[in-house]
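>>> The following comprises the amino acid sequence and a computationally predicted model.
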Amino acid sequence: MIFRKKKKPTELQSPIDTIVVIGNGFDRWQGLNTSYADFKTYYHEHLDEILKKLHIKKRKYVSPDGTVEEWSDVELVYGDPFDPGELDNEFWNNFENSLADIDAERINLFFGKERRDLKDMRRSLRNTKRILTEAFCGWIASISITKEDTGYRFGDNCVFINFNYTDTLRKRFGVDEMREFHIHGEATDKKSIVFGHNRHPQEPEALLATMGGRFGGLYLVDEILYETDKHCQDIIQILCMFLAMNGVMSEEIKDIYVLGQSMSPVDIEYFDFLMRCSKVPFLDNVEEESGELEAEDELDELNELNQRMQFIIDEIGYHNTANENAANAMERWQQREQAARNEQYSKEFLKMIGNPTKTELDSVKVAPRTEDAKWHISYFGDTDKEWKEIVMKELGCSNYQLYPSIDECISKWKK
């Protein structure tokens, strides 16, 4: 709103009251080969080329019958390091979530615990990330999109949160690039591309590295899990900047469209954020959360560290469920880390627009929300429909409508 008021009168626009979320199903609706099955094909077809480019060699394995096989670090880390083979369809079909499924115990046993072993383990984990990043970015860059008239035109009251890396909205729907936020980066900017899981946002515990041995190996897995996490909360901060720069006020959001987005667990934090932004606020919840944060000042830091170490050993080292105390300690630590980063994002944003004066702040008057925004969600098949009903229930939203196709969901924008 402050940004909107800073514009010249000739630049003033009508309030944006509609958010359109674009998922992979949207590009597939447009006939693009953007499924993880397509990525799997690209990976296998280009693996040798990628390894040569990155100067990475495959590892040789000799089977009991004397047969020699060669496999990359990807198959070693995400498969069975003692008996590697092609990764199964489950890995590729759930690619981003699968990046969190590293068997730390088995990896530790395979490489060993001596210093040279840990060095080899670090190299293998690094190579795995480099190979998959190169393959994923190369695949995204290979997707060609032609300009076509789709017969739809979105309104000027819309902004777009695009989970795809493509420029489909611009080429086929005439969407202004300033109204579109590529939440995980764009194909034209390799460095911007983000992919990964959302299960390990906390920074690795440095103490593990100093302990060496099996703990040193556990640290290396802890580190790579952190690096392959999407860090959704950081991206949400950037999303807030995008919305603010477009003059979007949460109180004015009336409709949210979800087109071809699976709303899977790996992206659920984004939808939780949008849900909270577009609902009538409950003050009781705010006060309760505030009280919880104040209580953290009385924590025993040594005990907190011990609990976090136990969490990593249980959750990552042995794939067990950590006890409640350990899980809570890790959650508190992650919240602290995130709070520090959020503060930095706020400072950077204020530098971008300039610190608003008291007069400007006092002039911001937006009517409070009296009803929740309505969600319009496309689905693909009965299973997808059932899943989205579950998600909306979990998010606490009852004001939504499901559509069996994207065409039906956006029919009001048909030319």
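It's in.
>>> C-alpha only now, for contacts and for neighbours.
OK.
>>> Please enumerate the helices of the stretch 251-400 of the chain.
Assigned by DSSP state H, counting those that start in this stretch, the helices in the stretch 251-400 of the chain fall at 268-277, 283-295, 301-312, 324-353, 358-363, 381-394.
>>> possible to save those helices as JSON lines with distance to residue 215 and mean neighbour count?
JSON lines is the format used below for those (distance: least, Cα to Cα, whole Å; neighbours: other Cα atoms under 10 Å):
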{"stretch": "helix 268-277", "distance to residue 215": "31", "mean neighbour count": "16"}
{"stretch": "helix 283-295", "distance to residue 215": "31", "mean neighbour count": "10"}
{"stretch": "helix 301-312", "distance to residue 215": "10", "mean neighbour count": "17"}
{"stretch": "helix 324-353", "distance to residue 215": "17", "mean neighbour count": "15"}
{"stretch": "helix 358-363", "distance to residue 215": "51", "mean neighbour count": "10"}
{"stretch": "helix 381-394", "distance to residue 215": "37", "mean neighbour count": "14"}
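>>> Residue 119 is nearest to which of those?
Each of the helices of the stretch 251-400 of the chain was scored for nearness to residue 119 using Cα to Cα, and the closest is helix 301-312 (20.7 Å).
>>> what angle do the closest one and helix 324-353 make?
100 degrees (axes from the mean of the first three to the mean of the last three Cα atoms, to 10 degrees).
>>> before we move on, back to that, what's the closest of the helices of the stretch 251-400 of the chain to residue 68?
Nearest of the helices of the stretch 251-400 of the chain to residue 68, taken as Cα to Cα: helix 301-312 at 36.3 Å.
>>> The closest one packs against which elements?
helix 324-353 (3 or more Cα pairs under 8 Å, 6 or more residues apart in numbering; DSSP states H and E).
>>> another one to put next to it:
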Amino acid sequence: MKLFVIGNGFDLAHGLKTSYYDFKNYLDEENWAFLSSLESMYGLSVGGWMDHASDGMIKSVFENRLWKDFESKLSDIDETIIYSGEDIELGLEGGDIGVEDTLDDYWEDQYEFIKRLNDYLVYWVKQIDISNIVKKTNMISELSNDKFITFNYTLVLESIYNVDKYDILHIHGSLDKNDNLPIIGHGDKEKVSEMREVAREAKEEYNEKKYSIYNAIANYYERTLKDVESFIYSNKRFFESLEKVDEIYVIGHSFGDVDIPYFNKILKTVGDNTKWYVHFHELKDKLNYREILINKVGVSEDNITMLGSEDVFNI
């Protein structure tokens, strides 16, 4: 039995406009001010030169890197700058009284910002038209008993390849009425624990300001966390169905840090001897993806075969 792990490159190969650049254009039309805040807040601004880039390949590479890294940036707050009072205007310079309430209000605003971003994401996915796209690979057969894990929000597998929806797990949600809606969040559970520990130590040292700051940041991290362990547990029956998988095809996925725990779970479920066939779009990704599989996921080098786009898609 085969398992297909599908990433955004799969949808892009089918001509769908699902890159960060496309989402950026959507936000630009819907709410330019919100987009500006988003890119400055999380360091996603690509600079004015990107709007006039003549090399489409450079533009695509840069934008897709941003899309891959975006969720990890949700847990990339420089709390030391906040502690020093240099980053945000919170009125903390007047003393430590009310610091925790002030910061909780600030991070509540940030959380509401993420929820608004999530709403825009859902609206954007809903307007992506997949009705006119055609099959681009012969690897996927509706007659097989293969399983699919997709990190995409679209329903290309169900609608275009006629894959039974019960053989598909949408990691980040989808627009299917029986599935969770698309959701944005980070996967750094350790960051929550790290902030809680700093807050605990500060409390023991009677440093009220430091305690309040780190506790408030921990609250924010906790609310924007995608709990991978809980998700895997709630879908344990699907993961148990992967025990007989002997071949894994990873197509269009760029192995962002947020998603690595899912690959760890897959490896643990299927066993060490399963063969991994990994698609890469650009030559520079070939070595990078292989190293991630070996060093971060734990796949044996002997079990990895790299596949170029010509090996996967009908080009």
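Right, received. Where do you want to start? This structure is a prediction, so every number in the text was calculated from the model and none was measured.
>>> Any idea what the TM-score is?
Once the chains are laid over each other, their TM-score by TM-score structural alignment, normalised by the length of the second structure reads 0.75; 273 aligned residues with a Cα RMSD of 3.1 Å.
>>> hang on, the earlier thing: among the helices of the stretch 251-400 of the first structure, which is nearest residue 253 of the first structure?
Per Cα to Cα, nearest to residue 253 of the first structure of the helices of the stretch 251-400 of the first structure: helix 268-277, 8.4 Å.
>>> For that closest one, give the aligned segment of the second structure as residue numbers.
The counterpart of helix 268-277 of the first structure in the second structure, using TM-score structural alignment, spans residues 260-269.
>>> for stretch 336-348 of the first structure, same thing?
Stretch 336-348 of the first structure maps onto no residues of the second structure, going by TM-score structural alignment.
>>> Contacts for that stretch, please.
Applying Cα atoms under 8 Å, 6 or more residues apart in numbering, the contact partners of stretch 336-348 of the first structure are 202, 233, 234, 237, 238.
>>> Repeat the analysis, applying 10 Å as the threshold.
By Cα atoms under 10 Å, 6 or more residues apart in numbering, the residues outside stretch 336-348 of the first structure that reach it are 201-203, 231, 233-234, 236-238, 240-241, 293, 296, 330-333, 335, 349, 351-352, 354-355.
>>> next one: stretch 238-245 of the second structure
Contacts of stretch 238-245 of the second structure (Cα under 10 Å, 6+ apart): 1-3, 146-149, 166-169, 232-233, 265-271, 274-275.
>>> Go again with 7 Å.
Contacting residues not belonging to stretch 238-245 of the second structure are listed as 1, 2, 3, 269, 270 [Cα atoms under 7 Å, 6 or more residues apart in numbering].
>>> So what's the residue count around the counterpart of the third one in the first structure?
It stands for residue 3 of the second structure. In the first structure, residue 3 of the second structure lines up with residue 19, judged by TM-score structural alignment. As a burial measure, residue 19 of the first structure scores 21 neighbours (other Cα atoms under 10 Å).
>>> Next, the angle helix 268-277 makes with the helix or strand hosting residue 19 of the first structure.
Under the criterion of DSSP states H and E, residue 19 of the first structure resides in strand 18-22. Here the directions of strand 18-22 of the first structure and helix 268-277 differ by 170 degrees (the same axes, to 10 degrees).
>>> Measure how far the helix or strand that comes right after strand 18-22 of the first structure is from the centre of its chain, please.
Downstream of strand 18-22 of the first structure, the next assigned helix or strand under DSSP H and E is helix 24-29. With Cα atoms, centre = their mean, to the nearest Å as the basis, helix 24-29 of the first structure stands 18 Å off its chain's centre.
>>> and if you look at stretch 105-115 of the first structure?
The answer for stretch 105-115 of the first structure is 30 Å, by Cα atoms, centre = their mean.
>>> What of stretch 240-247 of the second structure?
24 Å.
>>> One more: stretch 8-20 of the second structure?
15 Å.
>>> how about stretch 141-153 of the first structure: buried residues?
The neighbour-count check on stretch 141-153 of the first structure (16 or more other Cα atoms under 10 Å) flags 141, 152, 153 as buried.
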